[in-house]
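S.K.: Here is a sequence together with a model predicted from it:
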Amino acid sequence: MFYAILAYHVEEAVAALTPEEDAALMTDLLQINERLYRERTLGPAARLGATQDACTLRGPGAGMVIDGPFAETKEQLLGLYVVDCATRDAAIAIARDLRRVNPTAVYEIRPISLYLPGVPFPVTPS
């Protein structure tokens, strides 16, 4: 079963990290990513861009694009992992590993009812 692990955090706290603190955090998180990759349980993972650059599509028909994120929490969705686990408990264990190195983050674990692997594409320059 595939599970999405959604990483929530207070965006201002992450933005306030020094480059060295951010690099250290990413090093710790990437160690977990590498282990999960070796175990063949890690699917796509992403660190999302700033919420100020987000928009939402909602409404009937073609929908309406609304600027900005509209999370009803003080944390914002800043990243996600897709993992392949036999059980919910296994997905929770991975989220606990992530939280161990990033203890102020909140991780939401959700089953994925449909997963379509993407075709590799070139990274666009930012």
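M.R.: On my side now, so go ahead.
S.K.: contacts and neighbour counts: CA atoms only from here.
M.R.: OK.
S.K.: Centre-most residue in the protein?
M.R.: With distances taken as Cα atoms, centre = their mean, Leu80 lies nearest the centre of the chain, 1.6 Å away.
S.K.: what's near enough to touch Ala91?
M.R.: Ala91 is in contact with Tyr3, Ile5, Val83, Asp84, Cys85, Ile109, counting by Cα atoms under 8 Å, 6 or more residues apart in numbering.
S.K.: let's bring in a second model and compare:
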Amino acid sequence: MARYLMSVFGPTEPAEFGPYDSKEEVLQSFADTGAFNDKLQREGYFVFANGLEPATTATTVDGRGDKPVITDGPYLEAKEHLGGFWVIEAPDLDVALALAAQGSKACGNTVEVRPFHTEESFDAMLNGD
């Protein structure tokens, strides 16, 4: 089975209830997301999942030079940032996309799906395929 990252995106600017309009919506999203996580585990897709603190808590590290450059805040300025994620294993992209649609509905945010590198995809990149 292939491994996929399902990234959850939400607004950059922290609000009282994050991307939700009320405390009740937050609690419902947590319940729905918990039920989705349970489904992923039951059906054998679940590898790992977690939510992230707001992008404003990020620290960016650039260690490419002689001395690391450490900067408070996210690297990119954007209207949305990564807010959480799932790592799943699925037989193919179609299954991963169907699960992402269910996850998006559960958490109330958009979800991006990206496959992890495989030995084959890495070899193809090195060979210019």
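M.R.: Nice, thanks for sending it over. On a predicted model such as this, the values are computed, not experimentally measured, just so you know.
S.K.: where does the TM-score land?
M.R.: The TM-score (TM-score structural alignment, normalised by the length of the first structure) is 0.78; 113 aligned residues with a Cα RMSD of 2.0 Å.
S.K.: Around Phe116 of the second structure, how many other residues sit close by?
M.R.: As a burial measure, Phe116 of the second structure scores 13 neighbours (other Cα atoms under 10 Å).
S.K.: Could you report the separation of the equivalent of it over in the first structure from Thr56 of the first structure?
M.R.: Using TM-score structural alignment as the criterion, Phe116 of the second structure maps onto Ile112 of the first structure. Separation of Ile112 of the first structure from Thr56 of the first structure (Cα to Cα, to the nearest Å): 21 Å.
S.K.: same question, Leu114 of the first structure
M.R.: Counting by Cα to Cα, the separation of Leu114 of the first structure from Thr56 of the first structure is 21 Å.
S.K.: More neighbours: the two, which one.
M.R.: Neighbours per residue (other Cα under 10 Å) separate Leu114 of the first structure from Thr56, with Thr56 holding more: 13 against 8.
S.K.: if I line the two up, what does Thr41 of the first structure land on in the second structure?
M.R.: Here Thr41 of the first structure is matched to Tyr45 in the second structure, going by TM-score structural alignment.
S.K.: same deal with Gln76 of the first structure?
M.R.: Alignment note (TM-score structural alignment): Gln76 of the first structure maps to His81 of the second structure.
S.K.: next one: Cys85 of the first structure
M.R.: Alignment note: Cys85 of the first structure maps to Ala90 in the second structure; criterion TM-score structural alignment.
S.K.: Ok, Asp28 of the first structure next?
M.R.: In the second structure, Asp28 of the first structure lines up with Asp32, judged by TM-score structural alignment.
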